[in-house]
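> Predicted coordinates and the sequence they were generated for:
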Amino acid sequence: MLINLSDVLSEQHKTIEKDVAVDMTVFEAPFGRYEIVSKNLVHIVVEHVKDSELMIRGLTDLVIAVPCDRCLEEVDKAFHFDFAKNVDLNPELVDTQKEFDEKNYIDGYNLDVDKLLYNEILIGWPMKVLCSENCKGICSICGQNLNKGTCDCEDTGLDPRMSVIQDVFKNFKEV
């Protein structure tokens, strides 16, 4: 969804306040493709600060289906976004860009809400997603989800550097 910023940048500097629908149905990133299960409207407020500087605020909630890092079962991960972006639309101010946020979601006088939300999802993406804290994962041999049942595979998960100690225990089982 695009929002025209010309009213904010005109001489009257009208503040834009809108509830905008999210067009994204899938979050596609270099690390995977994830379905957006539910989404709310994005409440966007764009205010003029000075010259070509804008303050963009947004508020929304999303739920994305993400696989558990241990067992690969789908987990509905809730994201809450409440952000404020300070951007300068003047391309000549390269020195002061450090104090401003990246603005790849602004093209000319249009604000792309989906690109802005995409960036926020990337920033807020969790390092690890688990279906539960005590998730057992999957068997490394047969792929059985160990949360749903056990398998008959031999446990070869021991560190190969410990094989000498394992041999000692095999030789002296009666001890």
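Thanks, I have the structure now.
> For the rest of this, base every contact and every neighbour count on C-alpha atoms.
Noted.
> What distance do you get for the residue nearest the centre of the chain to Lys85?
Residue closest to the mean C-alpha point of the chain, counted by Cα atoms, centre = their mean, is Trp125 at 2.8 Å. Distance, Trp125 to Lys85, using Cα to Cα, to the nearest Å: 18 Å.
> putting a second one here so we can go through both:
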Amino acid sequence: MLINLSDVLSEQHKTVEETVPLNLESMDLKSGSYPIVSKEPVHVVVSHVKDKELQIKAESKVCVIIPCDRCLEDVKQEIVLDFTKHVDLNIPDADLPEGLDESNFIDGYHLDVDKLLFNEILIGWPTKVLCREDCKGICNVCGQNLNLGTCNCEDTGLDPRMSVVRDLFKNFKEV
């Protein structure tokens, strides 16, 4: 969705305040495609600071399905977006001083809301997603989801230096 910034960048410097729908259907990243199952309209306020400097405030909420990092079950992850950007259209993104944000989501007199929110969703992307706190993961031999049941595979992930201790327990089960 594009928002026209002509009013903000003109001589009157009118503030633009709009609530627009988010058109993103999924987050397509190198690691995979993650569907967006629910999203709220985006409330955007663009105001003039000075010259070609703008302040952009946006609020929204999205719910993305991300696989659990341990068992790969789908998890609904809610990402709340509430941010303020300070951009200067006279300065290229490569030469930005501290305190200014990139403006790659503004093309001419149009603000690309989907591109703006895509970047912010990436910033808010969780580093670790678990279906539950005590998730047991999957068996690294057969792939069984250990939350749903156990498997009969021998655990080969044990430290080989502990094989003597493991053999003691196998030979003397009453110990």
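Arrived safely, thanks for sending. These numbers come from a predicted model, not from an experiment.
> What does the superposition give as a TM-score?
Overlay of the two chains. TM-score (TM-score structural alignment, normalised by the length of structure 1): 0.92; 175 aligned residues with a Cα RMSD of 1.9 Å.
> that older thread, structure 2: which residue goes with the residue nearest to the centre of structure 1?
Alignment note (TM-score structural alignment): Trp125 of structure 1 maps to Trp125 of structure 2.
> from the chain's centre, how far out does the helix ranked longest in structure 1 sit?
In terms of residue count, the longest helix belonging to structure 1 (DSSP state H) is helix 113-124. Mean-position distance between helix 113-124 of structure 1 and its chain equals 8 Å (Cα atoms, centre = their mean, to the nearest Å).
> Could you do stretch 38-46 of structure 1 as well?
Worked out by Cα atoms, centre = their mean, stretch 38-46 of structure 1 lies 16 Å from the chain centre.
> Stretch 100-117 of structure 2 now?
For stretch 100-117 of structure 2, the distance to the chain centre is 18 Å (Cα atoms, centre = their mean).
> Then stretch 61-70 of structure 1?
9 Å.
> and if you look at stretch 93-107 of structure 1?
22 Å.
> quick one: contacts of that stretch?
Stretch 93-107 of structure 1 has contacts (Cα atoms under 8 Å, 6 or more residues apart in numbering) with 85-88, 111-113, 115-116.
> give me that answer again for 6 Å
The contact list for stretch 93-107 of structure 1 (Cα atoms under 6 Å, 6 or more residues apart in numbering) reads 86-87, 111-112, 115-116.
> Can I get the buried part of those residues as one ChimeraX selection?
Selection of the buried residues among these in ChimeraX, burial being defined by 16 or more other Cα atoms under 10 Å:
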select :86,87,111,112,115,116
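> out of the contacts of stretch 93-107 of structure 1, which one sits closest to Val8 of structure 1?
Closest approach to Val8 of structure 1 among the contacts of stretch 93-107 of structure 1 (Cα to Cα): Leu111, at 11.5 Å.
> Excluding chain neighbours, what is closest to the closest one?
Ile3 (5.0 Å; Cα to Cα, 6 or more residues apart in numbering).
> now the helices for structure 1?
Secondary structure of structure 1 by DSSP H: the helices cover 6-9, 113-124, 163-171.
> Tell me which residues of the last one come out buried.
Of the residues in helix 163-171 of structure 1, none has enough neighbours to count as buried (16+ other Cα under 10 Å).
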